[in-house]
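Peer 1: how does the following fold in three dimensions:
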Amino acid sequence: MRSSVLVLGAGIFAIVPGYAQDAASGEKIFVQCRACHQIGENAKNAVGPVLNGLFGRKAGIIEGYSYSPANKNSGITWDEATFREYIKDPRAKIPGTKMTFPGLKDPKQIDDIVAYLKQFDSTGKKKAGIVPAGRKLAKVQ
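Peer 2: Next up is the predicted model:
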């Protein structure tokens, strides 16, 4: 029994990064994005579309935003893996995109911004069960 617990524990650590996603840090990183994007209950399209409910949404569908043909025709449905590729180098992922942001290169920053964005549903409300920014989960022993 003890050896199976150790094997299971080792397997978990093998697939989990050495750091946790931090939504509070992601909120600070999002300041770079705020020049073009809004998120939250009062978000509106600006230079870029609102980012409420991003994960699970098809690219190029926010009403009232004028997307590039490249984005509209990308066939992308935003999930974590796709967003991570995109945010590293938007123009490489979607050639012809209007997004001029050069990208985030630091994997920790990407983890944190993903955690921040995942908090918001399609209406801009914070999802139930998400730990508020700045709060840490208690360690399980």
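Peer 1: switch to C-alpha atoms for all contacts and neighbour counts from now on
Peer 2: Fine.
Peer 1: is the most centrally placed residue in the chain in a helix, a strand, or coil?
Peer 2: By C-alpha atoms, centre = their mean, the chain has its centre lying nearest to Val114, at 2.7 Å. Three-state assignment for Val114 (DSSP: H, G, I helix; E, B strand; the rest coil): helix.
Peer 1: please give me the structure for this one as well, since I'd like to look at both together:
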Amino acid sequence: MSMKHVSRVMMFAMAVAATGPALAQAGDATKGKAVFARCAVCHSVDPGVKKLGPSLSGVFGRTSGTVPGFTYSPAMQKAKIRWDAKSLDGFLAKPSAAVPGSRMVFAGLPNPADRANLLAYLAGATKK
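Peer 2: This next block holds a predicted model:
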């Protein structure tokens, strides 16, 4: 194994360790679209489309509780979470534990593969 290959493997391993197990890049966006069907009852990936929950358009990099025109719970407004693959993964695992007092009634996605796939879908479908 070349030093160049070892270096790439080490960099990848460090990136995975730094961002958590369910990276958007590690998921399958096609499978994630099917997982999103559970979310689509309350959320849209289209900009400005509000349902029971806010639009998820541009969710990566956004701070929790900040979509204009959507009324968030005080808990979500106070959370000040910057949404990235790691924070979304934790939130999606069990929303009520990640943000106690949130109005989101979804129990969560306990399967890490489902979360990784969903994150991959959202990463592609929700770019601004």
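Peer 1: coming back round to it: let me see the contact set for the residue nearest to the centre of structure 1.
Peer 2: Gln21, Ala23, Gly26, Glu80 (C-alpha atoms under 8 Å, 6 or more residues apart in numbering).
Peer 1: which position in structure 2 pairs with the first one?
Peer 2: Correspondence of Gln21 of structure 1 to structure 2, assessed by TM-score structural alignment: Gly27.
Peer 1: stretch 103-115 of structure 1 corresponds to what range in structure 2?
Peer 2: Using TM-score structural alignment, stretch 103-115 of structure 1 pairs with 108-120 in structure 2.
Peer 1: so how far is that stretch off the chain centroid?
Peer 2: Taking the mean of its C-alpha atoms, stretch 108-120 of structure 2 sits 9 Å from the chain's own mean (C-alpha atoms, centre = their mean, to the nearest Å).
Peer 1: same check on stretch 28-39 of structure 1?
Peer 2: 12 Å.
Peer 1: buried residues, that stretch. List them.
Peer 2: Residues Ile29, Phe30, Cys36, His37, Gln38, Ile39 are the ones in stretch 28-39 of structure 1 that count as buried (16 or more other C-alpha atoms under 10 Å).
Peer 1: quick one: contacts for Ala125 of structure 2?
Peer 2: Taking C-alpha under 8 Å, 6+ apart, one finds Val45, Ser57 in contact with Ala125 of structure 2.
Peer 1: any idea how far it is from Val45 of structure 2?
Peer 2: As judged by C-alpha to C-alpha, to the nearest Å, Ala125 of structure 2 and Val45 of structure 2 stand 6 Å apart.
Peer 1: what's the overlap in contacts for these two?
Peer 2: Ser57.
Peer 1: top helix in structure 2 by residue count?
Peer 2: The longest helix of structure 2 (DSSP state H) is helix 3-19.
Peer 1: where's the equivalent of Ser57 of structure 2 over in structure 1 relative to Ala43 of structure 1, distance?
Peer 2: Matched across to structure 1, Ser57 of structure 2 falls on Asn52, judged by TM-score structural alignment. Asn52 of structure 1 sits 8 Å away from Ala43 of structure 1, taking C-alpha to C-alpha as the criterion.
Peer 1: so between those two, which is more surrounded?
Peer 2: Neighbour comparison, Asn52 of structure 1 and Ala43: the larger count goes to Asn52, with 25 against 15 (by other C-alpha atoms under 10 Å).
Peer 1: does that one touch Ser122 like I think?
Peer 2: Yes. Counting by C-alpha atoms under 8 Å, Asn52 of structure 1 does reach Ser122; the two are 4.8 Å apart.
Peer 1: end-to-end on stretch 9-29 of structure 1?
Peer 2: 32 Å.
Peer 1: do the same with stretch 65-85 of structure 1
Peer 2: Stretch 65-85 of structure 1 end-to-end distance (C-alpha to C-alpha) = 23 Å.
Peer 1: all set now, cheers.
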